[in-house]
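S.K.: Fold the following.
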Amino acid sequence: MRTEHARLNHVNWVRLVRGNPYERPESRTLATLHGLNDEEREAYNDRRADWHANFGVIKTPQLVRAHSQLGEIVAANQHVGDRVRGAAVVDAPPGLGKTTIANSYAFRYWAKEMRRGLPDDTRFDRIPVIKVGLKANVTTKWLTERMCKFMGLPTTGTETALHDRLLDATVGCETRLIVIDEIQFLNFAGKEGRKIHNHIKFLANELPATFLFVGHSIRATTARSNAAIQDAARDQTDSRWTYVDVHPFQVGTEEGRQAWRSFLLTVESKLVLASLKPGMLADGLADYVYARTLGRMQHITSLIVRGCVRAIDSGEEQLTRDLLDNIKLEKLVDDGRISRVAGADRGVYDLASHKPRNLPRTTPRAPRATANVAGGTTPATKLTPPARPKPVRKSGPESKRPGSKAR
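M.R.: As a prediction, the model looks like this:
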């Protein structure tokens, strides 16, 4: 049964922490699949569709590296006293899985904290994590209200009352991590920008937790706001925020290609298709998938999951080049994909730099013309026709043109 979308709060967050609610369907051969009646086949295909769309987070090198850095920052902030706590910022372009990285770390952190001294994670007297997603035109009160709502606190009263309520709850519930997603919506420019900037500093100072900001182009946003934010305030933020960068898969080195192949093998192991062959993606379609998706996690997932839907509906039960050619992806990677894939096939598209490769000339140059010199053949840079002799002007009566009159 599909789960319905629910408002994000600490109760529903626990359901996410517990993991994927969908069980992996049993594998079937083509013969047993064809032996199902229409109703049984439809139910089986629905279970496979749910599984493929929710088969879980894969531990990519990017995720492992980011989790390690986040763990260092959070662990270093577990101190008492008035020492400033640093904030973590996962800053990456869209489509690289930064929200997945932040959420998966927060899930793991929640589970670890709930195991520490508590026998049952259904007790809600401990709320280790707060998660808030931002929108445009955020105000200071709205941000505090969203944190209170996540914890199940009343949101009535003045902004000061909300602050006090939130502070008491985070201390009492041992909240140690606050995740704020889509932080690029915060506009630090102008009067309101300074206000929200100072409010975030206030919360970071008052709440005994590490802030984890997630978004894209955050460095550029803060850089553009230098005319609106006082230098001292901006420097203070830069002194507290540690950036955790996320990059696409890189295949320019042998290590990168091995990591890419290992990732595709892991994806293959998650798929439930009747005609699945080992190496279907990792050996036969590695360069193709990279050229289609630019190595970006969001688009890789779109290509594979949508491909599985088509493979099941068509009865092909495997991912092939022809099948994936008909899958539309997000505009960012779909534009120019035909030339990228064709270039990768011919070896003139560099998968590492996403640019045409400067290949050496493969066709021989036309042979230069030669001229005979003293019985031999010597290359000549240029063949020139023989010079035309200049006419010799004669003097006297015979040099006059016919019919010309003598002077």
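
S.K.: going forward, measure contacts and count neighbours with C-alpha atoms only.
M.R.: OK.

S.K.: Centre-most residue in this structure?
M.R.: Nearest to the mean C-alpha position of the chain, by Cα atoms, centre = their mean, lies Leu96 at 1.1 Å.

S.K.: Would you quantify the distance from that one to Ala102?
M.R.: 12 Å (Cα to Cα, to the nearest Å).

S.K.: again with His79
M.R.: His79 is 22 Å from Ala102, where distance means Cα to Cα.

S.K.: likewise Leu294?
M.R.: In this view, Leu294 and Ala102 are 22 Å apart by Cα to Cα.

S.K.: who's in contact with Arg48?
M.R.: Shown in contact with Arg48 (Cα atoms under 8 Å, 6 or more residues apart in numbering): 24-25, 272.

S.K.: Could you measure from it over to Asn54?
M.R.: From Arg48 to Asn54 the distance is 10 Å (Cα to Cα).

S.K.: hang on, isn't Val272 packed against Leu30?
M.R.: No: applying Cα atoms under 8 Å as the test, Val272 and Leu30 come out as separate, 11.9 Å apart.

S.K.: Between these two, which has more neighbouring residues?
M.R.: Remark: of Val272 and Leu30, Val272 carries more neighbours, 22 against 14, as counted by other Cα atoms under 10 Å.

S.K.: show me the contacts for the more buried one.
M.R.: 25-27, 48, 52.

S.K.: now those residues: which count as buried?
M.R.: For the contacts of Val272, a burial check counting by 16 or more other Cα atoms under 10 Å picks out 25, 48, 52.

S.K.: Run a quick check on Pro25 versus Asp50, I expect a contact.
M.R.: No: using Cα under 8 Å, Pro25 is not in contact with Asp50; the gap is 9.6 Å.

S.K.: one more, for comparison:
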Amino acid sequence: MTTRWAAWLADNAQTRHNLATKQGWDAFVHAAPRTPLERLDRAQLAALSAEELEDYNDARAIWNANPPTVATAQLTRAYGIVDQVMASNHRDGDKLRGAVVIDAAPALGKTTIATRYARDFHRKTIRRHGNRTPDGHQRLPVAYVPLSAGTTLKDLNLKLLRFYGHPAATRATRGQLGALAVDCVASCQTRIIVIDDLHFIDFKHRNGHEVSNHLKGLANEMPVTFVYVGVRLREKKFFDEGLLGPDTAYAQTSRRSTRCEIAPFTIISTAGARAWTALLAALEAHLLLADPRPGMLTDHARALHRRTQGCIGSLTNLLDRACYLAIATGAETITADLIDQVTTDNAAHTIAGTA
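M.R.: A predicted model of the protein is given here:
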């Protein structure tokens, strides 16, 4: 039997956008928000058939696991830094633009910040200028390129060309790849290129030196702003281009790029505790449980911070699992005991255990 919740699941299923292709990125940019899901109380849950309850709980699992992006202090600050750097995006094509480096420890929302900013920029540009360039090419204001372990100069060019779907990506010589990438960027009037997972590059290795130099070369030839995203890039010597000692003063990357650090939430100060509580309140309002109550997250702000160390990635993992337990056990709300039952990710568990 097809239930109304099965119909909701069909229309609001988990998305699997491949942001590394222009089709996937375009789908992500223009994806409509999920249809709001009805909240049922205990009496209404009890009135459902077994199949209806199964479908409704599956729908709730998708809803609870996909909260909206919250405008945290970290996100607002990061947007402000990117906006400042983007001021140079208005320079004429023969002038160099600056770059942004979103740099932090894992699970602090770096990729979310980069992709949401880029999505907003993409939408604004298409609204103003349309889907086609004056020469009739598809307008792609943003290109998104995630790197992988051991990425070489050739790999970087291939990934960029594959984003655009260039037919010669697999046939061109190494020397041709860079020129083709520059042509794609110019033809599609791309203005932001997001390079994600840059920490996979070892900048002290020969391949890392080549990639670093190539990125500088692309910045010289492409009228775009690069947004680099990675884990602990300063420690990995990205800004120093792998140079040591006095030679680091000659690293162009350090002058051309602006570091945007993302910090975990802290509750030591009054302002920090207020920001953490505001985040929990926003997430609390999103959750679909039969017995929700004001404060079911904010009342446990300290416990949630202790278990996640203020890392938003660990927090969302914990809340996904807490909602699962609340539904599976019939508690239908989040309590201190239920929070203690949640198995957190390894990093959060290890650090909390030593605190």
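
S.K.: TM between them?
M.R.: Here the TM-score for the pair of chains, by TM-score structural alignment, normalised by the length of structure 2, is 0.89; 336 aligned residues with a Cα RMSD of 2.2 Å.

S.K.: ok, and the contacts of Arg48 of structure 1 in structure 2?
M.R.: Retained in structure 2: 25, 272, out of the contacts of Arg48 of structure 1 (criterion both residues aligned by TM-score structural alignment, their matches' Cα atoms under 8 Å).

S.K.: need the contacts of Arg48 of structure 1 in JSON lines with distance to Glu317 of structure 1, can you?
M.R.: Converted to JSON lines, the contacts of Arg48 of structure 1 look like this (distance: Cα to Cα, whole Å):
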{"residue": "Arg24", "distance to Glu317 of structure 1": "16"}
{"residue": "Pro25", "distance to Glu317 of structure 1": "15"}
{"residue": "Val272", "distance to Glu317 of structure 1": "9"}
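
S.K.: can you list the contacts of Arg48 of structure 1 in a markdown table and add secondary structure and distance to Met1 of structure 1?
M.R.: A markdown table is the format used below for these (DSSP: H, G, I helix; E, B strand; the rest coil; distance: Cα to Cα, whole Å):
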| residue | secondary structure | distance to Met1 of structure 1 |
| --- | --- | --- |
| Arg24 | coil | 13 |
| Pro25 | coil | 13 |
| Val272 | coil | 18 |
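
S.K.: Relative to Glu145 of structure 1, which of the contacts of Arg48 of structure 1 is nearest.
M.R.: The closest of those to Glu145 of structure 1 turns out to be Arg24 (Cα to Cα; 38.6 Å).

S.K.: ok, the residue sitting furthest away from the middle of structure 2 to His214 of structure 2 distance?
M.R.: Among the C-alpha atoms of structure 2, the one most distant from their mean position (Cα atoms, centre = their mean) is that of Ala47, at 39.6 Å. Ala47 of structure 2 sits 63 Å away from His214 of structure 2, taking Cα to Cα as the criterion.

S.K.: And for Ile201 of structure 2?
M.R.: Applying Cα to Cα, the value for Ile201 of structure 2 to His214 of structure 2 is 13 Å.

S.K.: So if I had to pick from these two, which one is more boxed in?
M.R.: The neighbour comparison of Ile201 of structure 2 against His214 (other Cα under 10 Å) goes to Ile201, with 23 against 17.

S.K.: Mind telling me what that one corresponds to in structure 1?
M.R.: Under the alignment (TM-score structural alignment), Ile201 of structure 2 pairs with Leu186 in structure 1.

S.K.: same check, this time on Asn346 of structure 2
M.R.: Under the alignment (TM-score structural alignment), Asn346 of structure 2 pairs with Lys331 in structure 1.

S.K.: Might you report the residue contacts of the equivalent of Asn103 of structure 1 over in structure 2?
M.R.: Alignment note (TM-score structural alignment): Asn103 of structure 1 maps to Thr115 of structure 2. By Cα under 8 Å, 6+ apart, the residues touching Thr115 of structure 2 are Val194.

S.K.: Let me see the ranges of the strands in structure 2.
M.R.: Counting by DSSP state E, structure 2 has strands at residues 99-104, 142-146, 192-196, 225-231, 257-261.

S.K.: Mean distance between the third one and structure 1 after superposition?
M.R.: Overlaying structure 1 shows strand 192-196 of structure 2 at a mean distance of 0.5 Å from the equivalent residues (mean Cα distance after the TM-score superposition for structure 1).

S.K.: Check which helices and strands that strand sits against.
M.R.: Using 3 or more Cα pairs under 8 Å, 6 or more residues apart in numbering; DSSP states H and E, the elements in contact with strand 192-196 of structure 2 are helix 110-129, strand 142-146, strand 225-231.

S.K.: mind checking how far the longest one is from the chain centre?
M.R.: Okay, so that is helix 110-129 of structure 2. On the basis of Cα atoms, centre = their mean, to the nearest Å, helix 110-129 of structure 2 sits 12 Å off its chain's mean C-alpha point.

S.K.: with structure 1 superposed, average distance for it?
M.R.: Helix 110-129 of structure 2 sits 1.1 Å off on average (mean Cα distance after the TM-score superposition for structure 1).

S.K.: related to what we said a few turns ago, using TSV, please lay out the contacts of Val272 of structure 1 together with distance to Gly190 of structure 1.
M.R.: Listed next are the contacts of Val272 of structure 1 as TSV, based on distance: Cα to Cα, whole Å:
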residue	distance to Gly190 of structure 1
Pro25	54
Glu26	58
Ser27	58
Arg48	51
His52	46
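
S.K.: closest to Ala228 of structure 1 among the residues you listed?
M.R.: The shortest approach to Ala228 of structure 1 among the contacts of Val272 of structure 1 belongs to His52, at 46.8 Å (Cα to Cα).

S.K.: Give the aligned equivalent of the closest one in structure 2.
M.R.: Aligned by TM-score structural alignment, His52 of structure 1 pairs with Asn64 of structure 2.

S.K.: Looks like its match contacts Ala285 (just checking).
M.R.: No: counting by Cα under 8 Å, Asn64 of structure 2 does not reach Ala285; the two are 10.4 Å apart.
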